[in-house]
Each structure stands twice: as structure tokens, then as C-alpha cells.
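> Compute the structure for the input listed below.
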Amino acid sequence: MATKSPAYTWENGFRELDSSSALETPWSWPKSPVDDNGDSAPDRTGAYVTPPSVDLTTSLTHNQLGINVVRHWPTLYDGTNSPHGVPSWWAPKEEVDVLICGAGPSGLQVAVSLARQGVSFRIIDKADTPLVAGRADGVQPRFLETMSQWGLSTEVHEEGPLIERTAIYKDGRKLLFNRSHQSDSRYRGLHIITQGQLERIYLRDLARHKVIVERSYTAVDYRVEEHGADGSHHTHPVRATLKNAHTGRETSVRAKFLVGSDGAASPIRKSLGTPFDGVSTDIYWGIMDCVFESDYPHAWVFGSVISSKHGGCVIIPREDGYIRLYTQLDISLAGPIAASRQARDPNFIESGGRVEVHSITPEEVLEQANRIFNPYKLKFAAPLSWFAVWKISERVARSFSSPDMRVHLVGDAAHVHSVMGAFGLNASILDSANLAWKLGLAAKGQAKHHVLLPTYSTERRGHAVRIIEVSGSYLRFVCGSTVPLPNLRDVDGLDADHRNNADANAKSEQASKSSGNGFPSKLELASGAMPDTQAVVAQGAEDDDHHGLGTSQAEDLEFLGQFFKAHAQFLLGVDCPYAESAAVSSSGLDLTPKGGHPPAIRVKSGVRAPNPRVCLSPTESGYLYDKLAGPPRFHLVLFASSLAGTEVRRRVDAFLRCLNDPKGFYTRFGGSSCFNVVVILKMLPFQWSGADVDPGLAAVRDALPEGATVVFDDKAPDEDAHTVWGANHLTGGVAVVRPDLWVASTAFPDKMEDVSRLFEGFLI
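The predicted model follows:
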């Protein structure tokens, strides 16, 4: 929430403000005694007592309208820092499968997945509480598809507004206003939820699994020892020392694997000596969460406002009328800010992030925003919910995993980039979803960790590099920046490229000192000096006659058209292909018809599994993913057409014989505990389960493995599941869907040799 919510009542069947809450909040128990007409008072022994709440200030910096607070429940959310102590059911072990260092969204996502796999773990965080305000605030459809596996997507997408329109203005004129963020996902649009709200959803989920976050703890030291002094193999080779920042208490934990979800300045990444390749840009944002009054026509619509002279703003509508406003700052101010921060924090030059500086006020950022919005005006209409000054860095770790595959980086510890595209939170969650199922199999001894775990870095690093390229190009369009995009694809050439990018970046920043955002700087300060921000803010008005680095409207529209055509689905998380690896078979990559015959399935290996609507039962319709939810397993999705054709029946029979073969991959690797069989039939439910069902269908039904699910493809042929997946009605087809809902392989039902080899490559 952006601000403290009022008390409501539902006594009339719908939510409305509770006028009696001034006397006593409706959630407080026990209630104050009332006149009971002489009846004896109820016995309160053991009755529920509401835990205390506290009001937390959301921003260290305020505007002239006051101070903003939110209500927080320490007993529910503060883990080991709960004022009432730790729950009696919490029993941390000194030896666990996984130690997670960092309880932001990426670390919490790993945790909720491991909890569902029965993998033991501990999760620590240096912060005293979950996030109070600020940071990430939007989730893509692919994020929600991932959350739907755990039964958490509904709570997430109901929190805030839905973004499905984009408005872009430049120099007071409309460039674009149209529908946006459209995909075939069941979760249409970009969904707004604050990072703090999201963390609390995760924390409640973990509590249901008897897990809490160990707060105010950091891993001050760790080492990996695969073998003891006597040559014996350590089952838990990671040995970490955890320290409480308040008490100084140290405790030792042993684990099989360690996950570094500890942020952009990640000590875990630094301990590995992993280069953080990329550039630190000369772009600074002033970020404000507030209610604004404005005559801008699309003030509550997602989009950007760009000025050729002064830079850009990004608008993100939030809950309850709040807006997240990113405002590009004048570089003549940002330079001294950076010098001040770097003098105190050597990590800042690499990882960027929040600048702790008190020399610039929200009112001054608002003045800069008004220059960018000109001729439209903005003013504060409420106390600030959050305020920060942020420097943009674009960096990707050289590898997301240690050479021994015992330590792995997720989220900001592995990559940082601009806010453009809402990739920070969303990419982090996909990192975690990719890693967690692989860690789970390895921790339980069901996978060859040296074969499977390297695919994490390969797959997710490639995605992070594309994020840098896509978000970076749009960032430069909005901000008019000339900082070169880093070339991060060629890992072997990164050392040379890193030096070249650093040189180019230094030249760009030097040029910026004299050019600002397209206008000359009149303020030169010694390194480390704090600027006279009134003078900095005023100079923009004095330089209004300078025309800057603007482009023509035709050029802008051409850029936007090409950009969204190429990247629209990537911006929603659904366009994210993975290359061939131990976890992606090559058999489904080449879909060229062989001998004039179409493939079994046209969807390629390594891509997101499509999620068509299907009939789940005679009384319920839903989506394919509804049958792929629950504890992580591999999904064998059989497209069997109507089972009426001789050829498809023959091949389906062969597939079922493969599953029932005691020596086959299905039985050898765990059967229904490892694999979820879903059959998609082009028929109606009563045709499959009725009393007068065809004997041939009954034989197929009886041969299905225990726990298999059948769904019915009863939509029109131009939108049914067989068409969405490009399934071959003559032969049928099998898609192997990974636990993270990516396609691992496709095959004809009677040609499962490649699928068997895929699993034999990494499963035990």
C-alpha cells in the first residue's frame, strides 16, 4: 500500500468507510466492555488477541504536505524480529539443503518453490523488516503464470490497477496513445503491485510451510569444501557463518547449495570474484510516489513524457490514485551527487542504485518534472509515499553460478538495468523459477547437479543480456542519452569489450558535464562538493532557448513502431526462448517438415509453453496450466486428437506402452512423483467417460498411468489447444513441459527415444 489504509466495514454487504473506527478499529480484539444489560461477561481465557501494529514512515524525505505512514504488523511479517518472539513451530536446522541469502522477491520465490518440493532451507536477510515502500511496482503476465503454479497469482493480480494503455508525449505533443501490454496470457496487461505487498504475500505463504525469515542476519563468511581432510565426501559442502547485526551473535549453517539473492552490491557475487560486466550510465532518476494534480491529459495512464531539452519522465499509475513518477535529473546536479556517493561507497560506481543524498528536495525534482511536462503542469496533492534519487547501471554477471555449481546468483545480484520494461522484479522471479526446480532435484539427489545446474546460468544470463539491450535502447530514446549500449553477448571477448565500454562511458560522462540534457551546464563543482540545487534547478529555465538533441516526430514514431514490433511480447515476459542444453532438447528446435509431413507439434523446444483454454470437466472450463500447477514436476502433455484415426490410435498406444515399461524413463525416474501426464482429447467429456464408451477408448483409458489427467479440447478449431500448439491430428504429439513451464522437447507419441535421452542426460 502507498499509504495507511482507513478502517472499513462490510455491514451492508459491501466495503465502505467505518464511521465508528475513530473510537475503536474494527479488527481490534478483545473489544472494550459494553453495557450487556446485566448478562455475565464472556470468558476471555485463551481468546484471540489482535497482535499490535505499528505505523512506519515510508520516506526519509518529505514534501510540504506532510509525512506519510503505512500500517505494519511486526508479529506477522518481521520473522525472527517479531516483538513476540519466534513461533513455537519454527525449528531451524544447522544442516539444510539450501541457504538463501536475501529475502527480497527473488530469494522468496526460490523459497516458496523449495518449500513445495520438500527441500529444506533457511532464508536470511540483512533488513529488519520487509520492504516498507518503493522499488518495484509492476508484474508481467509471465510472472503471474509462474505464481499461478503456487496458487498465489490471484492475490497478486487483485492488488493494484491494470495497465493496458500507453501514452507517450514529446515536447508537448502526443506521439502515441493506444492499447498495450496485450498477449495470449490469461493475465492481460501489466499488473501493478508494490514490492512490499508482494513480499508480504510470499511471507504469509512461507509461514504456512513453517518457515520465517531470519532478519538482521548476513552471511559474513562461507566456504565450499567438497571433501574432508580424510578425503571423505561432504554431503553439505557449503559452510556459512551468519551474524546478527544487532546482537553480534554468530551461528554456523551447513548446506548443499547457497543462493545469493543479496542485491546489486552482492557480497556473494564479490566473494566469487565474478565480473559484473557492463556500464554505469550518466542517467539519474528522481523517483516520487505521490498523488499529483495535473492538467496532463493522461496523468493516470502508463507512459512517458519526453522533452528534447530537459530529458524524460516515466509515469506508472499506482493504487488509490497514487503515481510513481520517474524524473530524469539534470546531469550537472547528478555528477556531484555521484561523486559524493562514491566517496562513501566504492560499490556504487559498479552497481548504481539509490543515492543517499539530501541536497535535492522533492520540490526541486517536481520543478524538473514540470519543465519536462511543459506546457502541462504537475503539483503535489498528498504527502510523499516514497522519494529516492537513483543512478542507472546496466550490468550482467559474467556467470550466475560458481564453477563447482554450489553457489548461484539470482535477481539484482546477477543483473541490473533501467526501469524501462519493468524487468527488474520480473526477470528476478524468472531467475528464481528457473533455478529452484533444478536445485530441488539436485538437493534431493534426483539429478546430476554438474549437468543440470550449469543450464541455469546459460539460460538466464542470455535473457538478462537481452534485457540490457531492450530496456537500454528505450531508456536512451526517452532520456536522449548517448551512452553506448554494452556488448555483453560474447563472453570470451568481455574483458576487451568491458574496457572499451568503460572508455566510451567515461567520454560520455565527461561530455555530459558540459552538455547536461541537451543544454550547457553553468555549474562546475569540485569532486565531492554538494551542489547548490536551487541554482541547478533554475538553470533549466535560463537555457530554454537551446534546442537540444531532439529528433523529428517521424523518426520517433519509426523508432517506437520498430521497437514494439520487435519486443512487445518480450516486454510481457512471454517471449523468452532458451537454446539447446541439457534441459532443452534439440529434437524440437528444427520443425522443418520431413518428407513433406508436418511435425508432431509446431511449438519449438525452449520456448514458453502456450496456455490455451480447455474443458477440465463437464462443469468447469479453465486453462492447460491449471493442470500443470502444484509441486514442480515434468509434464508429459499428450495431444491425442479424437483418438478416432487408426494412425493416432496406434501411436498413442505406443506412448502408453513406453510409460508402462518398467525399464522406460517414466518408471525409472519416479513415475508420477516426477512426471505429470496430461492428455488433451478432441472430444466432449461424456464421450470419454460415459457408460457406452467405445471399447478402444476404454482400453486407452485403462492404460493411462495412475494420476494422469484428461482434458477436453472443445473450442472452435481456429482457437483450440491442438491449433495453438500446432499438434498433428493424424499422428498426435507429445510435449515435454519443464517445471518452470518452458518446453523441453516435442516428439511423436511412438518416438520417445529423444525424450528418454533428454532425461537420462541429467536425471538419476
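> Please count neighbours and contacts with C-alpha atoms only from this point.
Will do.
> For Ser180, list the residues it contacts.
Ser180 makes contact with Ile163, Glu164, Arg165, Thr166, Gly189, according to C-alpha atoms under 8 Å, 6 or more residues apart in numbering.
> Any chance of those in JSON lines with secondary structure, distance to Ala504 and neighbour count as columns?
Formatted as JSON lines, the contacts of Ser180 follow (DSSP: H, G, I helix; E, B strand; the rest coil; distance: C-alpha to C-alpha, whole Å; neighbours: other C-alpha atoms under 10 Å):
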{"residue": "Ile163", "secondary structure": "strand", "distance to Ala504": "36", "neighbour count": "22"}
{"residue": "Glu164", "secondary structure": "coil", "distance to Ala504": "37", "neighbour count": "16"}
{"residue": "Arg165", "secondary structure": "strand", "distance to Ala504": "36", "neighbour count": "17"}
{"residue": "Thr166", "secondary structure": "strand", "distance to Ala504": "33", "neighbour count": "18"}
{"residue": "Gly189", "secondary structure": "coil", "distance to Ala504": "37", "neighbour count": "21"}
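> My reading is that Leu206 lies in a helix. Confirm?
Yes - if the criterion is DSSP: H, G, I helix; E, B strand; the rest coil, then Leu206 is within a helix.
> Surely it touches Ile212?
Yes - the pair Leu206 / Ile212 is scored as a contact, 6.5 Å apart, by C-alpha atoms under 8 Å.
> so how far is Pro739 from Pro577?
Going from Pro577 to Pro739 by C-alpha to C-alpha, to the nearest Å gives 15 Å.
> Stretch 433-451 spans what distance, first to last residue?
Here the two ends of stretch 433-451 are set 18 Å apart, with distance taken as C-alpha to C-alpha.
> still on that earlier bit, ok, Pro577 and Pro739, which is more surrounded?
Pro739 (26 against 17; other C-alpha atoms under 10 Å).
> what sits against the more buried one?
Taking C-alpha under 8 Å, 6+ apart, we find Pro739 in contact with Trp437, Pro632, Arg633, Phe634, His635.
> so which of the residues you listed comes closest to Lys594?
Nearest to Lys594 among the contacts of Pro739 is His635, at 26.2 Å by C-alpha to C-alpha.
> Can you pull out the residues in contact with the strand or helix carrying the closest one?
Assigned by DSSP states H and E, His635 belongs to strand 634-639. Counting by C-alpha under 8 Å, 6+ apart, strand 634-639 makes contact with 628, 674-681, 722, 727, 732-739, 749, all of which sit outside it.
> please give me the structure for this one as well, since I'd like to look at both together:
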Amino acid sequence: MPALISQDIPFATRDDPAGVESEVPEYDVVICGAGPVGLITASQMLRSGLTVKIVDKAADSLDVGRADAVQPRVLEIMKQLGLLNELLATGPLIDHTILYKDGKCLVFRPSHASPSEFQYLQVITQPEVERLLIRDIARFGCYVDRSTTLDRYVLEGEKDHTGKSTISLDWTNIETGASGSCRARYLIGSDGAHSAIRKSLSIPFDGVTTNLVWQIVDAEWDTNFPHAWVFGCVLSSEHGGVLIIPRENNMSRLYVRVLPGADGKAPDPNVENVDTAMKRINDVFAPYYVKPKGPIEWYTMWKINERVARSFHDGQDGRVFLAGDSAHCHSAAGAYGLNTGCMDSHNLSWKVILDAKGISKPAIIDSYSVERRATAKRIVQASSCFLRFLCGARGADTFAKDFAIAAGEDPASIEAPQFIPQEGDQSMDPDQAFFSWYARTYTGLLTGTDILYKPSTLNKPWQSSGMVSKYQALDVKRADVNLSRKIQKMKFDEMQGFASGESDAARTERAEQAIASPQASPMIGYRTPNPRLFNPRTGAVQRLYDSFAPLPCFNIVLLGGDMSGSLGPLVCDALDAFAKQGSFRTRFANAQAGQARLMKMHLILDAHNVRDRALLDALALRFKQALSHNATGTHQETSSKDDAHPLHHYLEIHLDDQPDEGRASSLFGTAAEKTSDAPRERAFIVRPDLWLGTKSTLEEFQHSAESYFADLLHPQI
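Alright, predicted model coming up:
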């Protein structure tokens, strides 16, 4: 069997493409690895019109085992792709959690609350995710090449239309012996923790191989345990812990640690089996019993590695990328694995799409490794922390310390909050206190919504007259220091006068109050709010994201309030700045992308004060007229791309009529303005992956948008 990538030529440059047959198939993207990450990457890129070849060395897709639930953030991605309904029909929801210790229930409460519309984890097995996505890419004429390995790939001297080298790849079918070649503009390695793509790039996989070994058993269970189908943990002071993951068809997955022998040696897989796993599980569950009701669906042993690649791309020509387990690996504790990989994919896909179409400058695609690697380090640390709790080793060193040593990085570069018992915790069992702290600290990360990308060209505070607004200055400071995430979410913690001696509970209470404050403007580099809104065009209540144009479109949100006073003219000026010919929209909208899909405007008005349909019609008419006039203000008689699309491809008007805590004006921080304050930010540019790119006042919207897109996109020629 040939190696996946020949190590003698790991990543070479071929200056002379002579001898390469002209009939060699060409693709925009070749994806190595057809697990969920590779498949969802293909799904996103195919929708944008890119051509994709996806290969996998396995003869068939997965039948059983591996990942078992998707987070709210991945559900949002699936909804963007139009696949949500298909996914939701697969299994139960996880919206509660338990903690038992020595037979006693310490915690039973709702869990997984998040800013997302999805307040739960959706149980769905990895095999079902793969089948769903395989069906989806087939709709676009793409099929997985099974039993296929990549033998080698080289950068050619020949350039594509963006001026970058193309990649020549050789492949082999390991069943039939057939072989061939193809060319691609990008190669994505989603080929797992033992990634040959990563190895071929000689990218170190920093971290540790732990001495923690788990047995995993999937089955339908006969048990007298009161919360048998609830997500959570069962601990034993003597025998360790079990993690429970509910599954479809009344099944559950149980993880149990295999303790080292008396001699300290690692468990022998030849000795361990389902019977030894069941013995350990029942020791932990005592006084309750657990036994299989029928056949065991899946059993495996797993030695846990905690690692993050030193880079997620080739670092040379911006052509080869890593995503998913090829870039980071950790335990299953927390359900981070598949979900983190899908979020890698979502972050990467729109950047590759824009780069492939020749629209974006290098800053966009170069940001992938920086953004997702920082996130991966935090996720592996979170998983590491929970894993040691399950293993009865809360005080042991977690991933952060070992990783920092291996990677030669400052330990402070990894956000690693430490559990310190607070006032009020004394009345709790120590494990219960830790469990509560972990939920407060990491639920946002567990749901996929608490991810902050630091200031960059993509996440750019708008500077007016050389000054960053005091609100955005807090964003910058918060992104640069290692603060608790619940405190990071607060926009005005310094203004609220937090005392360093406050208890964790008091800080949490203050944080919750500040988050709900109408002053809390969204943070740049953070997930954009997704309020419910009424759409007068469709007559339906929908989420803001539901009206967003798909990848790779930037969506621009304006908060117009009640249009009273100076707001009305400012909103109209902002609409004109977007719609008119010669605007930043037309200047940076490359014809290959289609203007309707590169930028879209969303105007949110206060429904309680804006009830006149004539006003909405007048705004729409003004916008349409601006679309059809040239830079001199005269009407264009000739047909333009703008005329080829309905108005709602460019502008969607929404009415904000929800209760106070759920109103868009509250979530975007425009509900209350103090006369002593500078004008609040009411213009928000949302990246294609739904993270906030920049924000500005309406007065400065045009200059802010022009500056933002000039740094990211090539002007249209």
C-alpha cells in the first residue's frame, strides 16, 4: 500500500511543468479525508460554484461510533446550508445535565443555554452526519473517491489567474491499483489526527500523549439509574467516572476510564473488552446497575492525545490547509471534536472561495490559521480540564502547560482559567463546585458561540480622526488580555467598577446584568447577535441570519431605530452610500462573484414607532433608484447587473417588535443613548461566517466600510 504522501518529496516546487499532460483533470479544491469536516467543506464550496475532488482511503463511510452530537453553532451552519430539517429528524436533544457522585444526585438542571436560537445539543451520530453530507454533495455532482490515497503533490511553476502556483497531485486506488493525476488550486487536509498532509508539510503536532485510556460502549441499557438518558457524569470516589451521552433509539454511549495497573503500566488492549468495561461501569454507578438490553452496537478503547498543529496552513503559497483532527485532537469530553472541525471548515471555506475567485487580498485567507489555531488551543484546554475532572485528577496539570513547553510558547498565550473555590462553594461537594464553575466558564465554548477572534484586518475597530471610540477601545483591550469569557462578553466591565476581590458568583451576577444592558454593543471579532424580526416583505417572523445572503457574502446591518430626528437622514445617507454606482459595493464587487452575493444590506427599524407602510415603500424606492443611477446622478438606461436581481437581494427591511430583552436594539446596543455619550455604533459589517468584522456610527459608515473593504478586497477592474 503506498504512503498517502511520499515523504521523500513532502512539498516541492516544480518550475518546469513540461511533460504534464494537458488532459489532466483540474479542480479548484482537492480535499483529502471524507469525514464530516471534509464533507461539509465540500458542501460549502460546491454551493459557491467551485469544483471539488474529495478522496478518502477508507473503502466505505463510517457505520458506527465516533462523534455523537452537534452544537448550536454547527446547527446554525447547517441551517445556512439548508440542511437543518434533515439533521433535526435524527435523534434526541440534550438540554439538561446531571452530576452524580457515590450514588447521590448533586446536579440536575437545564444546560447548553446560548445566544443561539438552538438551546441544546442535537444528538446525531457521525455516521449519520456523513450520510447526510454525502447525499448533499451528490446533489452537486460530487462523489467521494473511496479507497484512494494521495501519493504526492507538488507546486508547479504554472500560475492560475490569481497569480498563485497550482498543485499537481498523484493518486492511487489501493483496491484496484488504478492511479492517476490531477491539478488543483487548493489542497485541504481533513485526514484525521494521523494526517499525512500535516506530516508532509513537516508541521509539528505539539502537545502530549496522556496516560489516560478510555473504554467506550454504545448500547441500549437496562438500568435502574434515575437519569439514564440525560447528558452528564457519574463519579465514584473510589472507581473514577463515567460520561453519559444519550443516543438515538433509546441508546446511550458510556465512557469509562481504564485505570493503570498496580505496576503503573498502561492497559493491555488484548486483555480489555466489553466485559471489563461493564465491570468498571457498574463499579462507578453503584448502587445502581447497568447492563446491555441487547447487542453492543460499538465498543472501542481510546488513548487520549491532546495536540494542536503549529500552523494550519503550508506557510508558503497559501495553497494547503489543515482542518479538524488533522489540526487538533483531544478527548471526547465536551463534544468539541466534530463541532470544532466543522467550525474550522466554515471559517476556511468562505476565505478560499473569495481567494479562488480573485476577489480577496491575502489578509483574508492568511487569517484562517491565526484565528482557528487560537480557538483550537482554548478548546483543547477546555476538554483537557473536563477530562481530568472525570478521571478524578482535578489538580493535575492540564494541556496548557505541556503544550506551552512543547511548542515553545508563552503559557499565557493559552486561555486557561483556574478553578478557585469561592465564597459559597464551601457548602458544596468539591466536585459539584468544580462542575458548576466549569459550566459557567465553558458553556459558551461548548455551544460554539463564545469564540473571540482578536483584532486584525478582518476584525477591525474603525478609527475616527485617529481615535478609537471608547466602546471599541474596550473591545481591543478585552481581546488582548486573558480574562474570563463571561467577563469578556461584558462591554463595560471597567465602567461598572468591578472589584478584584469580588466572588465568582458576584462577578457572574454583574456580568449577566451588564450583558443584558442596552449599552452592551456587540464586540468586534465576536458572533453577531441573531434577534427575531418581522419581515414585512414575506409577512413572517424570522431570525436575522435567515435573511443573510450565503457564503461568501458580507452582510451589513443598520439599526435605524424610529427614524426620528437626525436618524432618518443618516439612515438614508447610509443606504445611498451602499446602493449608488461607484460606491464601495460596486467598487469591490468582482463580476465573478456576482454583486448580489458579495454584499447585502439589512435595515432594522423600530416597529413600535415605524408603522407607516408608506415609509417602508419610500425607503425601498429610494434604494432602488440609487441602484439604477450612475455616479453623476443620472439614470442608467443600459441594463446592469443590479437590474438582474430583485431588490431583496441587496436590501432587506426588518421591523424590531420583540420584548425588551430580545429586541435587536438591545442586542446591538442601540436601545438607549445618553446625551453625554458620543453617537452609538449603528452600522455593523458582518463577515460571511457571521462574526462581526467592524462597526461604526451612521455618520462614519461610508468611510468605515470603504476602509474595511479596501484592506480585504481587490477593486473591480
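> quick revisit: give me the mean distance between the strand holding His635 of structure 1 and structure 2.
Compared with structure 2 after the fit, strand 634-639 of structure 1 shows a mean deviation of 0.9 Å (mean C-alpha distance after the TM-score superposition for structure 1).
> cool, and stretch 251-259 of structure 1?
Following the fit onto structure 2, the mean deviation recorded for stretch 251-259 of structure 1 is 0.9 Å by mean C-alpha distance after the TM-score superposition for structure 1.
> ranges for the helices of the stretch 51-200 of structure 2?
72-80, 84-88, 126-138, 196-200 (DSSP state H, counting those that start in this stretch).
> same check, this time on the stretch 451-600 of structure 1
Using DSSP H, counting those that start in this stretch, helices in the stretch 451-600 of structure 1 cover 454-479, 494-515, 533-542, 553-567.
> Would you mind finding the most buried of the ones you listed?
Burial of the helices of the stretch 451-600 of structure 1 is given as mean neighbour count (mean count of other C-alpha atoms under 10 Å); helix 454-479 ranks first at a mean of 21.
> Could you tell me the angle between that one and helix 553-567?
170 degrees (axes from the mean of the first three to the mean of the last three C-alpha atoms, to 10 degrees).
> what's the average distance of helix 454-479 of structure 1 to structure 2?
So helix 454-479 of structure 1 averages 0.9 Å relative to structure 2 (mean C-alpha distance after the TM-score superposition for structure 1).
> since we're on Lys604 of structure 1, how many residues are nearby?
Neighbours of Lys604 of structure 1 under the rule other C-alpha under 10 Å: 24.
> In structure 1, which strand is the longest?
The longest strand of structure 1 (DSSP state E) is strand 276-290.
> so where is that one in structure 2?
Using TM-score structural alignment, strand 276-290 of structure 1 corresponds to residues 205-219 of structure 2.
> what comes up buried for that stretch?
Of the residues in stretch 205-219 of structure 2, Phe205, Asp206, Gly207, Val208, Leu212, Val213, Trp214, Gln215, Ile216, Val217, Asp218, Ala219 count as buried by neighbour count, 16 or more other C-alpha atoms under 10 Å.
> which one among those residues gets closest to Ile487 of structure 2?
For the buried residues of stretch 205-219 of structure 2, the nearest to Ile487 of structure 2 is Gly207 (28.3 Å; C-alpha to C-alpha).
> unless I'm mixing things up, the closest one is touching Thr398, no?
No - taking contacts as C-alpha under 8 Å, Gly207 of structure 2 lies outside contact range of Thr398: 10.6 Å.
> now the helices of the stretch 451-600 of structure 1 in a markdown table, with distance to Val652 of structure 1?
Listed next are the helices of the stretch 451-600 of structure 1 as a markdown table, based on distance: least, C-alpha to C-alpha, whole Å:
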| stretch | distance to Val652 of structure 1 |
| --- | --- |
| helix 454-479 | 31 |
| helix 494-515 | 49 |
| helix 533-542 | 71 |
| helix 553-567 | 38 |
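> Out of the ones you listed, which gets nearest to His72 of structure 1?
Of all the helices of the stretch 451-600 of structure 1, helix 454-479 sits nearest to His72 of structure 1, with 33.9 Å by C-alpha to C-alpha.
> how far out from the middle of the chain is the closest one?
Centre-to-centre, helix 454-479 of structure 1 and its host chain are 14 Å apart (C-alpha atoms, centre = their mean, to the nearest Å).
> if you line the two up, which stretch of structure 2 does that helix fall on?
Alignment of helix 454-479 of structure 1 against structure 2: residues 366-391, by TM-score structural alignment.
> now swap in stretch 359-368 of structure 1 and tell me
Aligned by TM-score structural alignment, stretch 359-368 of structure 1 falls on residues 271-280 of structure 2.
> In the matching stretch, which residues are buried?
Within stretch 271-280 of structure 2, the residues scored as buried using 16+ other C-alpha under 10 Å are Val274, Ala277, Met278, Arg280.
> For those, give me TSV that also has distance to Glu371 of structure 2 and secondary structure.
As requested, the buried residues of stretch 271-280 of structure 2 are exported to TSV (distance: C-alpha to C-alpha, whole Å; DSSP: H, G, I helix; E, B strand; the rest coil):
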residue	distance to Glu371 of structure 2	secondary structure
Val274	41	helix
Ala277	39	helix
Met278	42	helix
Arg280	40	helix
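> among the helices of the stretch 451-600 of structure 1, which is nearest Leu659 of structure 1?
Closest approach to Leu659 of structure 1 among those is made by helix 454-479 (26.6 Å; C-alpha to C-alpha).
> what's the angle from the closest one to strand 276-290?
Following the same axes, to 10 degrees, one obtains 60 degrees for the angle between helix 454-479 of structure 1 and strand 276-290.
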